[in-house]
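A.B. asks: below are the sequence and a predicted model for it; my questions follow.
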Amino acid sequence: MRTILCLIASNCFMTYAWYGHLKKDTSDMPLLKLVVMSWAVAFFEYLFMVPANNIFGKKEGFTPFQLKTIQEIISLSIFCLFAVFFLGESIRWNYIVAFVFIIGAVYFMFLPASR
């Protein structure tokens, strides 16, 4: 559970670092300033991501493939909420269908290995 909670926190910072500047017009802002601002926020992402993968993920028995898959699902979930509530975007039917297919991929990722 610690892995999941750290990945959620990490993805909140990551999503804001990557997409938060889309809320306002930054066309007159120098690119370097945007990058430095995003890196400053992304620092906090790493404070959660590294322990989630390297410490908790190993202890909780996740494989690297499973960790990446969990991270992608969390990332898409956080982004959907962020896009709707922060950026004011709407969710279209095809986004939902694509998300369902990704959830199907998660199912297959966690099937027990057969030898």
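C.D. replies: Cool, the structure landed.
A.B. asks: all contacts plus neighbour counts: C-alpha atoms, from now on.
C.D. replies: Will do.
A.B. asks: quick test: name the residue nearest the centre of this protein.
C.D. replies: Geometric centre of the chain, nearest residue: residue 75, 2.3 Å, by CA atoms, centre = their mean.
A.B. asks: give me the nearest residue to it, chain neighbours excluded.
C.D. replies: residue 11 (5.7 Å; CA to CA, 6 or more residues apart in numbering).
A.B. asks: take a look at this one as well, against the first:
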Amino acid sequence: MPIDRFLPILLLVGSNIFMTFAWYGHLKYRSAPLLLVILASWGIAFFEYLLQVPANRLGSTVYSAPQLKGMQEVITLLVFAGFSTWYLGQPLKWNHWAGFALIVVAALLIFKE
């Protein structure tokens, strides 16, 4: 896979790791004050944007905006599945996987000519 096709995907993976921590990482720390959690999430999201914006900018030279969004959704699901199991200790059940699979199928349709 040429670098112009691979780099946006790699950047999307990195950005999703940051964003998943920003959105869900605080669930492990329910006793932390909400304002502190919000500020920490914003700080983490800053690093997500440092990867997300270049991913979309570079990716738009080889992918359409809908294709980038479809990739984003599939990557988000994969990152979240690992995060939920590894970090939160909440493995996905069959119905979660089935629902995610339907989203993956929908994202794949975006690449159909």
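C.D. replies: Structure's in. What do you need? Owing to the predicted nature of the structure, the values given are computational and were not obtained by experimental measurement.
A.B. asks: quick TM-score on the pair, please.
C.D. replies: TM-score of the superposed chains, computed with TM-score structural alignment, normalised by the length of the second structure, equals 0.90; 108 aligned residues with a CA RMSD of 1.1 Å.
A.B. asks: residues in contact with the residue nearest to the centre of the first structure?
C.D. replies: Taking CA atoms under 8 Å, 6 or more residues apart in numbering, we find residue 75 of the first structure in contact with 8, 11, 15.
A.B. asks: roughly how far does it sit from residue 112 of the first structure?
C.D. replies: Distance, residue 75 of the first structure to residue 112 of the first structure, using CA to CA, to the nearest Å: 24 Å.
A.B. asks: what does residue 94 of the first structure give?
C.D. replies: To residue 112 of the first structure, residue 94 of the first structure is 30 Å away according to CA to CA.
A.B. asks: now do residue 36 of the first structure
C.D. replies: Taking CA to CA, one finds residue 36 of the first structure at 43 Å from residue 112 of the first structure.
A.B. asks: the more surrounded of these two?
C.D. replies: residue 36 (12 against 7; other CA atoms under 10 Å).
A.B. asks: the more buried one matches what in the second structure?
C.D. replies: Mapped onto the second structure by TM-score structural alignment, residue 36 of the first structure lines up with residue 39.
A.B. asks: in the helix or strand that match falls within, what counts as buried?
C.D. replies: Assigned by DSSP states H and E, residue 39 of the second structure belongs to helix 34-59. Burial within helix 34-59 of the second structure, assessed by neighbour count using 16 or more other CA atoms under 10 Å, is assigned to 37, 41, 44-45, 48-49, 51-52, 55-56, 58-59.
A.B. asks: nearest residue to the counterpart of residue 52 of the second structure in the first structure other than its sequence neighbours?
C.D. replies: In the first structure, residue 52 of the second structure lines up with residue 49, judged by TM-score structural alignment. The shortest distance from residue 49 of the first structure to any residue other than its chain neighbours is 5.5 Å, reached at residue 10 (CA to CA, 6+ apart).
A.B. asks: the counterpart of the one you found in the second structure: how many residues sit nearby?
C.D. replies: Residue pairing (TM-score structural alignment): residue 10 of the first structure is matched to residue 15 of the second structure. Using other CA under 10 Å, the number of residues around residue 15 of the second structure comes to 24.
A.B. asks: touching, residue 15 of the second structure and residue 47? I think so.
C.D. replies: Yes - between residue 15 of the second structure and residue 47 there is a contact under CA atoms under 8 Å: 7.4 Å.
A.B. asks: give the contact list for the residue nearest to residue 49 of the first structure.
C.D. replies: Contacts for residue 10 of the first structure (CA under 8 Å, 6+ apart) come out as 44-49.
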